[in-house]
Each structure stands twice: as structure tokens, then as C-alpha cells.
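> Build me a model from this:
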Amino acid sequence: MDAPLKRVAAKRRPSKLQNNLIYGAVWLACFAPLVWLTWRGLTGDLGANPIEALIRQIGVWGLRLLLVGLAVTPAARILNKPRLVRFRRTIGLFAFCYVGLHLLTYIGVDLFFDWGQLWKDILKRPFITLGMGAFVLLIPLAVTSTNGMIRRLGRATWERIHWLVYLIVPLGVAHYYLLVKADHRPPLVYAAILTVLLGWRLWDVWGRRAAR
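This next block holds a predicted model:
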């Protein structure tokens, strides 16, 4: 590369300060819903059944972040902004934290750590079975999210593990749909978004194989 082109590339590359600010903004955006829900809980703004509302909303935000994580790669390709992909890890880890907190709140606040009742719910209530399955599958993704784990596993193995997300998110959508008793429009909207994202992924894989 010629010296002038190198200078242009260097100018286009964000500085360390800009990177830190962007990461900080992403982190705050992911953390903000929890702050908002906490504030609503403290001010009595979660309705007649605040515990149920809190558990559900934490889980919904976990699902939303999972969908955002799936949308990062298509957005990076469509917008020609490959550096957007670096935010998938942060978003994914926040999604895992929200889903884990959703489960912990259900077990601790709703069931008072009654493990026997939890086991009965898993066996008898399909939406809990699906939700628990999604959480269990999320664990290896969170554990292998570090650069060190990528090096230990190898890129190919790591990618195969992280393809689990294409099973996890449908399980999460199905969990939400079965949980809702009346208005099914929100989970159906998430199902539509998921369908579009999965369709894009299939089209992208097919296009790449056809180009070989």
C-alpha cells in the first residue's frame, strides 16, 4: 500500500478513545433496561403483580438482546461496517446475564428457591421446559466467549459451538409465546424478526457456497 493510502486508512480507523467511547455507549445501552426496570420497581410502576412483571420484562430484554446479537452481522454486511461485528460478544454476554437474571429472579423471588417445585415446573410446564433448555444452551456460548477459549478450541470448533444461537433464540421466542396468556402480538413480532434474520443467514450461506 502506498504511503498516502496508508495515511487515509489510518485516518479512517477509530482512535483508541473513540473505540472506548463506542464500547462504553454499547455497554450503557445494554445495561440501561435493567436500571429502568429497577427504577420502575422502586417507584411501584410495575403494575398489580410487580414480581411477575419484573421476571417477564427481564426475560424479554434478554430475548431482545439475543435478536440484536443476531442482527449485528447482517447490519455489518449491509452497511459495509465490518467493525460492528466486534460488538456481538458484549451484546451476547449481556443477553446471557439478562436471561440468567430472569431465571434467578423466578427461582429466588417467585419460588423462594424451592428446587422441587422448579423441577416439577420444568417437567410439567412446556414454556419453562423450553426456557430452561435455552438457558442451558447459552452457558457454553458464554463460557467460550473469551479470546483465550477461541485459541484453545480453534476457530472452527468455536464457530460450531456458537451456531447453537440459532437454536437458542427460537427456543426463547417459543418460551415467550407459550408464557403469554392473552396478547400474543409481541412474541409474534419477535418471531417475525427472527424469521427474517434466519432467512438472511441461509441466503448468505447459500450465496457464499455458490460463489466457490
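> drop to CA atoms for contacts and neighbour counts, all remaining ones
OK.
> Tell me which residue lies nearest the centroid of the protein.
Nearest to the mean C-alpha position of the chain, by Cα atoms, centre = their mean, lies L66 at 2.1 Å.
> From F112, how far off is that residue?
For L66, the distance to F112 (Cα to Cα, to the nearest Å) stands at 28 Å.
> and if you look at W163?
34 Å.
> Next: G207.
Taking Cα to Cα, one finds G207 at 51 Å from F112.
> Tell me how many other residues surround L65.
Residues lying near L65 (other Cα atoms under 10 Å) number 22.
> Sticking with it, tell me its helix or strand.
helix 50-78 (DSSP states H and E).
> And A182, by the same measure?
With DSSP H and E as criterion, A182 is part of no helix or strand.
> for V26, same thing?
Taking DSSP H and E as the definition, V26 sits inside helix 16-42.
> Just want the angle from the helix or strand hosting A174 to helix 50-78.
Here A174 sits within helix 165-179, counting by DSSP H and E. If you take axes from the mean of the first three to the mean of the last three Cα atoms, to 10 degrees, helix 165-179 sits at 150 degrees to helix 50-78.
> Would you mark the buried spots in helix 165-179?
Residues of helix 165-179 classed as buried: 165, 168-177, 179 (neighbour count, 16 or more other Cα atoms under 10 Å).
> how much distance is there from that helix to the middle of the chain?
Mean C-alpha position of helix 165-179 versus that of the full chain (Cα atoms, centre = their mean, to the nearest Å) differs by 11 Å.
> what's downstream of that helix, the next helix or strand?
helix 185-211.
> Let's see this one next, to set against the first:
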Amino acid sequence: MAKLYWRVSVFVLALVPLLHLFWGAINEQLGADPGKALVDSLGSWALLYLLACLSMTPLRKITGWAGWQLMRRQLGLWSFTAGCLHVLAYLFFLLGWQWGALSAELAQRPYIAVGALAWMLLLLLALTSTRASQRCLGKNWRRLHRTIYLILPLVLLHMLWVVRADWGEWLAYALVGGLLLILRIPAVAMSLRLMRDVWR
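You can find the predicted model right below:
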């Protein structure tokens, strides 16, 4: 019952921002260029869900509560969902479904290629996120899903290229992302466990 409660809670909390965003788009509340605003906002939410996903393991190590792990896979899938919506919004609003223009964009704009690579890696992780995939891949499953630590820098680089001048929001994401990656270093992770034992 507790697992269901947390899964439903994460689902609702993750869905609300996207619904609010699309409501704003429908009601013309996204400014002078709603298409670009939607693309940018969906990209930001994909990154936020990714950061939330990566924070679950450190929170488990700090608090000792295993429930954080229940939410990790869900948040990863929400990051992928927002990423897919980001890509679709880009193709529709900014490219007008002109597939010929996409190849030119990939060749001429490095940040598009970096974003595409990050999305393809997220797609791979989403497709192999099932228990059946875990059983099939065995130990290689864990190695494959460590790719998430490559996806985060790629997404941050993609966003840095996009914002160009207004770096405040990006810097906040980068600091949080950098901290989460540092917390994955074995010596740091061990320190977290020792601190948790002392607090107890």
C-alpha cells in the first residue's frame, strides 16, 4: 500500500507542472513566442526530473530510508517523457516538421546534436528500465544505466549553448548536478553513510 501511495504521489506531482505548462500554452499565456517558450520549458523540466532522479540514491544514503529508491525509476521515466515532449515541440514549433531542415540543424548547430545524443541515451535507458531487461542484461544492466551520469553533463552542455547569455538558471542546475555527481564518488558516498550512522 505504501509503495502505491508513493508512486501515485510522484505521478501527480510530476504531471501537474506539465499540465500547467500546456494549459498556459492553450490559453496564450507563454508570451510573444509561445512555441519557443514551450520548447525551453519542457527542456528545463526534463532536466529537473533528471536531477530529482539522481538525488534519490544520495537521499537514501543520508536518511537510510529505502523508499527513495521507489521513486527513482519513475522520475527517470518522467525525465524521458518531458524530453520526448521537448523534442516534439521543437520539431513542430521551431522546425514545422521539416525533416530536411533537421539534418542541417544537426550539422550546423552543435547544441542540437548534443541534445539529440542525450535524448537517444535516455531512450535507451527508458527501453531497458523494466525488470525483464534487468534479468536479460544481468550485470550489464547496471553498467548500461550508469550512462545517466553521462546524460546529465550532455543535457547541461546543451542547455548552456541554448541560453548563451542568461546563465543564472543554468548555473543553479549545474551546481546541483555537480553536487549530485560528487556524491556518487565512492569516498564521498562512504562519508555519507558514516554521517548517517553518527546521527543515529
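> So after superposing, what's the score?
Put the two chains on top of each other and the TM-score (TM-score structural alignment, normalised by the length of structure 2) is 0.91; 191 aligned residues with a Cα RMSD of 1.5 Å.
> related to what we said a few turns ago, where does the helix holding A174 of structure 1 end up in structure 2?
Mapped onto structure 2 using TM-score structural alignment, helix 165-179 of structure 1 spans residues 148-162.
> Let me see the residues that make contact with the matching stretch.
47, 50, 111-112, 114-115, 117-118, 121-122, 167, 170, 173-174, 177, 181 (Cα atoms under 8 Å, 6 or more residues apart in numbering).
> Report the buried members of these.
Buried residues within those, counting neighbours by 16+ other Cα under 10 Å: 47, 50, 111-112, 114-115, 117-118, 121-122, 170, 173-174, 177, 181.
> Let me see the contact set for the residue mapped onto D110 of structure 1 from structure 2.
Using TM-score structural alignment, the partner of D110 of structure 1 in structure 2 is L94. Going by Cα under 8 Å, 6+ apart, L94 of structure 2 touches 35-36.
> and the gap between L94 of structure 2 and V114 of structure 2?
Going from L94 of structure 2 to V114 of structure 2 by Cα to Cα gives 17 Å.
> swap in L4 of structure 2?
Distance, L4 of structure 2 to V114 of structure 2, using Cα to Cα: 36 Å.
> hang on, S129 of structure 2 packs against L75?
No: S129 of structure 2 lies out of contact with L75 (Cα atoms under 8 Å); the separation is 11.7 Å.
> circling back to that earlier point, what's the closest non-adjacent residue to the residue nearest to the centre of structure 1?
Excluding its sequence neighbours, the residue lying closest to L66 of structure 1 (Cα to Cα, 6 or more residues apart in numbering) is A95, at 5.7 Å.
> How about the contacts made by whatever residue of structure 2 lines up with R201 of structure 1?
Mapped onto structure 2 by TM-score structural alignment, R201 of structure 1 lines up with R184. By Cα under 8 Å, 6+ apart, the residues touching R184 of structure 2 are P58.
> now swap in A82 of structure 2 and tell me
By Cα under 8 Å, 6+ apart, the contact list for A82 of structure 2 reads 42-43, 45-46.
> Next, see which of the residues you listed are matched by contacts in structure 1.
Cross-checking those against structure 1 gives 42-43, 45-46 as conserved contacts, using both residues aligned by TM-score structural alignment, their matches' Cα atoms under 8 Å.
> Make CSV out of those and add distance to G138 of structure 2 and neighbour count.
Converted to CSV, the kept ones among the contacts of A82 of structure 2 look like this (distance: Cα to Cα, whole Å; neighbours: other Cα atoms under 10 Å):
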residue, distance to G138 of structure 2, neighbour count
L42, 33, 26
G43, 32, 24
W45, 31, 20
A46, 28, 25
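> Output the residues you listed in TSV; the columns should cover distance to I62 of structure 2.
As requested, these are exported to TSV (distance: Cα to Cα, whole Å):
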residue	distance to I62 of structure 2
L42	30
G43	29
W45	25
A46	25
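> Compute the number of surrounding residues for T147 of structure 2.
15.
> my read: it touches M120, true?
No: using Cα under 8 Å, T147 of structure 2 is not in contact with M120, being 11.2 Å away.
> Could you check which of S129 and L75 of structure 2 is surrounded by more residues?
In this view S129 of structure 2 and L75 are compared by other Cα under 10 Å, and L75 has more residues nearby, 24 against 17.
> what does the more buried one align to in structure 1?
In structure 1, the residue equivalent to L75 of structure 2 is I91, according to TM-score structural alignment.
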